[in-house]
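Participant: Got a predicted model here, sequence first, then my questions.
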Amino acid sequence: MLNWKVLNENLGSDHLLIKISFSCISSVRMTSKRNFKVANWEKYTTSLNEYFAQISSSISNESVQSLYDTFIRVVNKATDEHIPILKTVTDPNKCFQPKPYWNPSLAKLVAQRRLALSQFRKNPTPYNLNILEGKTLEAKEAIRQAKTTDWQNYCSSIDEQTSSSEMWKRMRWAKGFGSPNTNSQVSSEQKVELLSNLTPRLCSFGDARVSFT
């Protein structure tokens, strides 16, 4: 079944977003993969040699199929011991992290922009259009300034004392891989506080105050 609806959000564009949802039976099969980048090849080779040495004395009377099964079993055993399985993300929502520059003030501006868009759709007057354009411009400029400030702070944090490994991590992050601070740990209380700040229950719009529940 296919459903669609128009959202009260334009992301600064002249067009509104359309949300399309449908239900289907997923036929995707999750297969495990090996992380060969962190495999211990030295121990892997040693384990294979030891396993084959243990069974070499009893293979003379075995059939070809039995020898093949033994070979596969030994290889799989050594693989499980020294080549870890690559972790697969089954729920991307659990791995979501807000942008470093995002803060409650930006969330408030975006909420005001959405509210202005909703008011304009209900009552498309020149006055509401001016408010919508002003809120859109204000939110866009604030986000652009936050991105610029965050990038300047990021570049300023690099100096002659930055290690080569840390520099490689930063370069990977600049290319879109990983996070600039892989050692940071966020507690559950901090996550709840951040979520409540990014999604305010009360938003001011002119003289009106609208509560989100």
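Facilitator: Arrived safely.

Participant: hey, let's count contacts and neighbours off CA atoms from now on
Facilitator: Fine.

Participant: Show me the longest helix that occurs in this protein.
Facilitator: helix 126-156 (DSSP state H).

Participant: tell me which strands and helices the helix or strand just after it is in contact with?
Facilitator: Where DSSP states H and E defines the elements, the next helix or strand beyond helix 126-156 is helix 164-174. Contact partners of helix 164-174 among helices and strands, from 3 or more CA pairs under 8 Å, 6 or more residues apart in numbering; DSSP states H and E: none.

Participant: Could you tell me the angle between helix 164-174 and helix 126-156?
Facilitator: 160 degrees (axes from the mean of the first three to the mean of the last three CA atoms, to 10 degrees).

Participant: Mind listing what's buried along helix 164-174?
Facilitator: Lys169, Arg170 (16 or more other CA atoms under 10 Å).

Participant: In addition, the following structure is provided for comparison:
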Amino acid sequence: PMKLRPLKILQWNARSAIANKQNLEVCLMNEEIDIAILSETWFKPNIDVKFKGYNVVRMDRKDGKSGTAILIKTEIPYSEIKKLHKIKDLMLVGIEVNLHNGFKCSIISLYNSPTNNISYRDWDKLINSINGQIIFAGDFNVHNQAFGSSYTDSKGRQLLDAIQDNNLVYLNDGSPTIIGNIRHKNKSAVDLTFCSPNLASKFKWTILEDDMGSDHYPIIIESNLYLIENMKRRPYCKWDTKKADWNVYRNSFNVDHVNSLTYEEFINEINDASQKAIPLKKEVRYQHVKCWWTKECATSITKRKEALKRYKQHPNMNNFLMYKRQTALTKKVIRESKKQSWQQFCKNLNKNVPIKTIWNKIKSLGNQIVYNNILEKGDWIYDFLYKLAPDYVENKIDFNINNSDNKHFLLEPFELNELSSVMKSQNNSAPGIDQIQYSLIYNLPLPCKLTLLSIYNEMWMKGEFPSQWKNYVVCPILKSNKPKENCSSYRPISLASCLLKTLERLVKNRIVWWLEINDKLPKTQYGFR
């Protein structure tokens, strides 16, 4: 299912999105940002930087300086633009997102170093290599009075000519985008935002009154453009079985009539009993609040904003030094809060702390996350799915089974002791689409277990199985240190119905027993025995 959401963009020269990562994450959370356009990220090429709840498209410089990136909320479908006109020493990335009413929008993020002189011809070629509606933003490091700088240089003139000749509109309102030093009176507006003319009236461009640790102001771009967002579904882990009341669960079945139920009716009975005895797990896409966040962090950020506002209103040396001092103090407060949170957690560690709690803490501090919803991650998913189900595989295969009248132990109906043995050996792993976990099967009352056994035997004797068992949840898991955009970087994990896997285990146990008792396996085989 799809839903619509108004697009909200953050544009910012971070002057190291590593050093200012905590400030950036707080801004993303508080401002509810959909897409962030970042300049001077300072990401090192060999280090995977993650932002919780966002995908990252980036271009890094070899020495770990400069760089640009786009952060995209995980719910938003996008594709990376590969065929952009390349310009020497220009950091450049682009994505394409789907907007409501069927048209697409290309969002380009760039960083141009102050020493890089780009010609009109290169700007023109770059703009013409972008298709559809355009949002073209970043730190251009050019000066033009039309954009809000105090003076115009040759680089600014060439960029403005290229922008005007290609009918783009600049959204800047004339405000400086750099926090000036008291010794330099010139205003600088080098963080620029351009867009296609029919989009210009749909945007509201404003400076955020906080530096967030950089010497550039963050820019908030609000719009009445609507994105198509994929609503996330979690097709597994529905019931919180750790909080189940199993006595209520078992007593919820009407044992007088369960023996006549079909498979679909039996599933409904299990779900009805679960609703009465087991709470639902709350669906949380990702945790916004940081475990290390304290009132002191919030207070220090407020003081930083106030110091910056005071300096802007009264630009003198004393206010400038107070603002710089408060900026440094805020970084220290956040850093110390994070450190103290980790130290306190380590002190409270003992053998009774669940391993899940430990990993959640590590992920919270290290900003690591594994995403379950991948259908909107990029073009690689289509190659991935094709490898799972290529066109040449037949949808329906006639096995031409010979129904012999000859009786054989392997074809006999299953017995209750076989089913009980399988139930005891199964761990409570993730269920399939039907939401039936192993613990729900294990805790069935005896009459229901007999009904399940009867259903299994009917399937086994007729060779007919529920069509629902053909549907699997497939989760692509990214392999360590592999590129995210390649389908070969993912390992598929399939989640089948636990009721199907229970029957498979019944069959497997019989086959293994028969092979072993009749000495059918080679003596040299040791694995999987």
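Facilitator: That came through fine. It should be emphasised that the depicted structure is a prediction, and the values quoted were computed from it without experimental measurement.

Participant: if we can go back for a sec, for the longest helix of the first structure, give me the average deviation versus the second structure.
Facilitator: Its matched residues in the second structure lie on average 1.9 Å from helix 126-156 of the first structure after superposition (mean CA distance after the TM-score superposition for the first structure).

Participant: Buried residues, that helix. List them.
Facilitator: Buried-residue list, helix 126-156 of the first structure, by 16+ other CA under 10 Å: 128-129, 131-132, 135-136, 138-140, 142-143, 146-147, 150.

Participant: what's the closest of those to Val6 of the first structure?
Facilitator: Leu132 (17.3 Å; CA to CA).

Participant: nearest spatial neighbour of Leu202 of the first structure, skipping sequence neighbours?
Facilitator: Nearest residue to Leu202 of the first structure in three dimensions, chain neighbours excluded: Ser211, at 4.4 Å (CA to CA, 6 or more residues apart in numbering).

Participant: Make sure that neighbour is actually in contact with Phe205.
Facilitator: No: using CA atoms under 8 Å, Ser211 of the first structure is not in contact with Phe205, being 10.7 Å away.

Participant: More neighbours: these two, which one.
Facilitator: Phe205 (15 against 10; other CA atoms under 10 Å).

Participant: give the contact list for that one.
Facilitator: Gln112, Leu115, Ala116 (CA atoms under 8 Å, 6 or more residues apart in numbering).

Participant: quick one: which of those sit in helices?
Facilitator: Those of the contacts of Phe205 of the first structure lying in helices (DSSP H): Gln112, Leu115, Ala116.

Participant: what residue of the second structure matches up with the second one?
Facilitator: I take that to be Leu115 of the first structure. Matched by TM-score structural alignment, Leu115 of the first structure corresponds to Glu306 in the second structure.

Participant: mind listing the strands in the first structure by residue range?
Facilitator: 2-6, 18-22, 33-34, 85-86, 202-205, 208-211 (DSSP state E).

Participant: Any chance of CSV for those, columns distance to Gly176 of the first structure?
Facilitator: What follows is the strands of the first structure, written out as CSV (distance: least, CA to CA, whole Å):
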stretch, distance to Gly176 of the first structure
strand 2-6, 31
strand 18-22, 27
strand 33-34, 23
strand 85-86, 20
strand 202-205, 33
strand 208-211, 37
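
Participant: out of the ones you listed, nearest to Phe71 of the first structure?
Facilitator: strand 33-34 (19.1 Å).

Participant: How many residues are close by Ile83 of the first structure?
Facilitator: 20.

Participant: just Asn197 of the first structure next, same as before
Facilitator: 15.

Participant: Same check on Leu261 of the second structure?
Facilitator: Based on other CA under 10 Å, the number of other residues close to Leu261 of the second structure is 17.

Participant: gap between Tyr68 of the first structure and Thr79 of the first structure?
Facilitator: 16 Å (CA to CA, to the nearest Å).

Participant: what does the residue nearest to Leu202 of the first structure align to in the second structure?
Facilitator: Using TM-score structural alignment, Ser211 of the first structure lines up with nothing in the second structure.

Participant: hang on, the earlier thing: which of Tyr68 and Thr79 of the first structure has more residues huddled nearby?
Facilitator: Shown here are Tyr68 of the first structure and Thr79; by other CA under 10 Å, Thr79 has more neighbours (20 against 12).

Participant: residues in contact with that one?
Facilitator: If you count contacts by CA under 8 Å, 6+ apart, then Thr79 of the first structure has Tyr44 around it.

Participant: Please report how far it lies from Ile131 of the first structure.
Facilitator: In terms of CA to CA, Thr79 of the first structure sits 63 Å off from Ile131 of the first structure.

Participant: same question, Ala146 of the first structure
Facilitator: 22 Å.

Participant: what do you get for Ser204 of the first structure?
Facilitator: Counting by CA to CA, the gap from Ser204 of the first structure to Ile131 of the first structure is 13 Å.
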